[in-house]
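# Pasting a predicted model and its sequence here:
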Amino acid sequence: MSSDPPPPRPATLEDVALVAGVSRATVSRVINGAQTVDPALRRAVERAIANTRYVPNRAARSLVTRRTGSIALVVSEEERRTVADPFIGRMFTDPYFGRVVSGLLEVLRPVGVQMLLMLADDDVSRTQLVSYLQQGHVDGVILISSHAADPLPAMLTSTRLPAVLSGRPPQPTRISYVDADQQAGARLAADHLAGLGRRHIGTVSGPMDMPAGQDRLAGFRAAMAAHGDHEVISVEGDFTQAGGAAAMKRLLGELPDLDGVFIASDLMALGALPVLHGQGRRLPEDVAVVGFDDSSAALACSPPLTTVRQPVEEMAAEMARLLLRAINEPGRPAQSVIFQPTLVVRQSA
């Protein structure tokens, strides 16, 4: 009488070390987010963890470390709860959020750290959120917050919970963050449009209460001034597709002979390009357009969008690494990591 074969033995640290070709201690340091591991060795260990399907024993470890093995991804937004502009709907349709999650999981999944998604868009929800976090449900926080009036970065700092912010903090705060050089990216857009010989150049900026909106506009204007244009016409957008369409209509009203435009996000460009087409403007013959982000929205544009790429997935992965280090090294000082953007030339300019 045959019996079923025994279930496969769970992978161990030693198995991972053997597959990765490193020591057991190196595997342990990678799992614990240690800063001292060489990046190439870290990647080898992360691949080995995935290949062996190693699962850290978080339950046993938490008894010793008092850690939960989970972090919170907190999305904090200004209060908008209208039917026309639902907060959750915008979050899941904006390509940026998916790219952030992908980059975070690239680092967190191999070391067995779970991620909770938490939302906050008003004073009540922010207070409830901080109360929940202070009860020890997670080991740290990745925070996506972009509006200058948002109190959550300072609220998190006061809890002493390890936290990393996506983007430059709106106000000086002792919190680690990862960002792209937004002004340098906007300068790339300005140099490209000026280099094409465009003479009537305008811009659809991001919101002026957001550091990204402020920095992209400042960088663009500074670069255009260096090219001799000291009075660039700017119309404020809101980083949404509908907002891009509305802003482009306003910009054409103020600058009818527009022949070049920097649109401060690909999603806004996706809304703005049909407005140009609707007025008979050919791209790039009549109007050259440069976006910002290099998201999926850039490829959805017609024609495909020339844009400034910020490496969101790589930036998110670095946020995860910074957070793991902060969790494993209490008292570690806050630090910032700035990535350099690049220009991706397609058919719109």
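Perfect, I can see it now. Because the structure is predicted, anything quoted here is derived from the model rather than measured.
# alpha carbons only for contacts and neighbour counts from here, please
Will do.
# tell me the helices in the stretch 51-200 of the chain, going along the chain?
58-65, 87-93, 95-108, 123-134, 152-159, 182-195 (DSSP state H, counting those that start in this stretch).
# Contacts for the fourth one next, please.
Okay, so that is helix 123-134. 118, 119, 120, 152, 155, 156, 159, 161 (Cα atoms under 8 Å, 6 or more residues apart in numbering).
# Just send the residues you listed back as a markdown table, with distance to residue 127 too.
Below are these laid out as a markdown table (distance: Cα to Cα, whole Å):
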| residue | distance to residue 127 |
| --- | --- |
| 118 | 13 |
| 119 | 12 |
| 120 | 9 |
| 152 | 9 |
| 155 | 9 |
| 156 | 10 |
| 159 | 12 |
| 161 | 15 |
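# ok, so of those residues, who is nearest residue 209?
residue 152 (15.2 Å; Cα to Cα).
# sorry, back to before: which of the contacts of helix 123-134 are buried, as a PyMOL select command?
Filtering the contacts of helix 123-134 down to the buried ones (16 or more other Cα atoms under 10 Å) takes a single PyMOL command:
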select buried, resi 119+120+152+156+161
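# Against that first model, consider the following:
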Amino acid sequence: MAQKTKYSMVKEQITQWITSGKVKPGEKIYSENELVKMFGVSRHTIRQAVGDLVHEGWLYREQGAGTFCSQPPSQDSPQIHPSQSIKNGKNIGVITTYISDYIFPSIIRGIESVLTAEGYTLTLACTNNDVELEKQCLQTMLSRNIDGLIVEPTRSSNYNPNIHYYLELEQNNIPYLMINQYYSQLQPPHIVMNDELGGFIATEHLIKLGHERIIGLFKTDDAQGVNRMQGFIRAFREHGLPFFPEMVISYTTEEMDTVLLEKVKQFFVSTEFPTAIVCYNDQLALQAVNILRDLGKNVPEDVSIVGYDDSFLAQASDIKLTTITHPKMKMGIDAANWIVSAVEKTGDRANSIVYEPELVVRNSTTSLIHDKKV
């Protein structure tokens, strides 16, 4: 039997604390420093393990306060947060793919800040990027007679079987807004990033630094990943560089923690090493950093890496990620203002917002052009 890694032992122990009731929902877990001393592992190992548990829904972060225990995640039912339940009218539903992880807490805080000030209550639900759970979330929202809905689509690059629930909202004159992406079948009002341009900017940055052998890692069951991949390919075309199919490694939600990482490892072992990587998001970029470390490679000396979203993860490790901005809190504020205007019929329900991305350069990328400054 293979020996457990320190990282997996930390994850298992924290999970056991939660399932046994030693740490209860809403309680703060040990600090990073305490966990380092307790397990006798590096700070990087603790950050990786805790980050994964946040992603999986076991923990959630409160900026400036620490990391707390969530309700243990269930695969069979959506995460509906009754603590923010509906009362006395003026009720807004919010459905996201994830709640306690990555950029989503900032988006939700932005939404809450506006709705609270405007006297609205909020029911928050999570689909875990599963269309069956999205169906249950939509049924719950309709049963609670919401006045408006903000929703992040689930698997937005695929046909969505729950379209009729959105049409029911329209029939009932309940305004809804999609964020981060939207279902092309509906063409609804939306607030999104220009992800194609973001993918282009990320790739062009590396090309201008002299990199030609660049691979892209993109999630393909969400439209964001498909659009970022399109920008990646366009950058090669516009700069007249040869493009090969193996330079794109794609994956789906289910493949994130298994198939994808194995694909990446096999690529590095069996193929001439790339000099740079463009990643779907910052979370994946940090995983790529870890794979490279296991292979004895350094970032950016051996391989440059660009992430996406400028999340807290971009500066969470010793490698500070070059990345593409995401408005996060502003998106939440804009979405809440839009839905309040739509409910109160004071704004144009047809208006959509597209944010233009910007590059944030840190120390995960370096130039291959040594004779001139880029």
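That came through fine. Here the structure is a predicted model, which means the values were calculated and not measured.
# The helices of the stretch 51-200 of structure 1 into TSV, with extra columns for distance to residue 313 of structure 1?
As requested, the helices of the stretch 51-200 of structure 1 are exported to TSV (distance: least, Cα to Cα, whole Å):
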stretch	distance to residue 313 of structure 1
helix 58-65	26
helix 87-93	16
helix 95-108	4
helix 123-134	25
helix 152-159	22
helix 182-195	16
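# Buried deepest among these, which one?
Per-stretch averages of neighbours, counted by mean count of other Cα atoms under 10 Å, single out helix 182-195 among these, with a mean of 22.
# Pull the residues that contact the helix or strand following that one.
Using DSSP states H and E, the helix or strand that follows helix 182-195 of structure 1 in sequence is strand 201-205. Strand 201-205 of structure 1 is contacted by residues 193, 213, 216-217, 232-238, 244, 247-248, 251, 255, 258-264 when judged by Cα under 8 Å, 6+ apart.
# what do you get for stretch 170-187 of structure 2?
Here stretch 170-187 of structure 2 makes contact (Cα under 8 Å, 6+ apart) with 146-153, 156-157, 159-160, 163, 169, 188-193, 223-224, 331, 335, 338-339, 342-343, 349.
# Which members of those are classed as buried?
Buried members of the contacts of stretch 170-187 of structure 2, counted by 16+ other Cα under 10 Å: 146-153, 156-157, 160, 169, 188-193, 223-224, 331, 335, 338-339, 342-343, 349.
# the strands in structure 1, which residues?
Along structure 1, the segments classed as strands by DSSP state E run 70-76, 114-120, 141-145, 163-166, 176-180, 201-205, 233-236, 260-263, 288-293, 306-309, 336-339, 342-344.
# In structure 2, what residue corresponds to residue 228 of structure 1?
Matched to structure 2 by TM-score structural alignment, residue 228 of structure 1 sits across from residue 240.
# Same question for residue 105 of structure 1.
Under the alignment (TM-score structural alignment), residue 105 of structure 1 maps onto residue 112 of structure 2.
# Look up how far residue 88 of structure 2 lies from its match.
Separation of residue 112 of structure 2 from residue 88 of structure 2 (Cα to Cα, to the nearest Å): 17 Å.
# And residue 292 of structure 2, by the same measure?
Where residue 88 of structure 2 is concerned, residue 292 of structure 2 sits at a distance of 54 Å (Cα to Cα).
# cool, and residue 250 of structure 2?
46 Å.
# returning to that earlier point: how many neighbours does the match of residue 228 of structure 1 have?
Around residue 240 of structure 2 there are 9 other residues, counting by other Cα atoms under 10 Å.
# likewise residue 48 of structure 2?
Neighbours of residue 48 of structure 2 under the rule other Cα under 10 Å: 22.
# Excluding chain neighbours, what is closest to it?
The spatially closest residue to residue 48 of structure 2, leaving aside those adjacent along the chain, is residue 7, at 7.4 Å (Cα to Cα, 6 or more residues apart in numbering).
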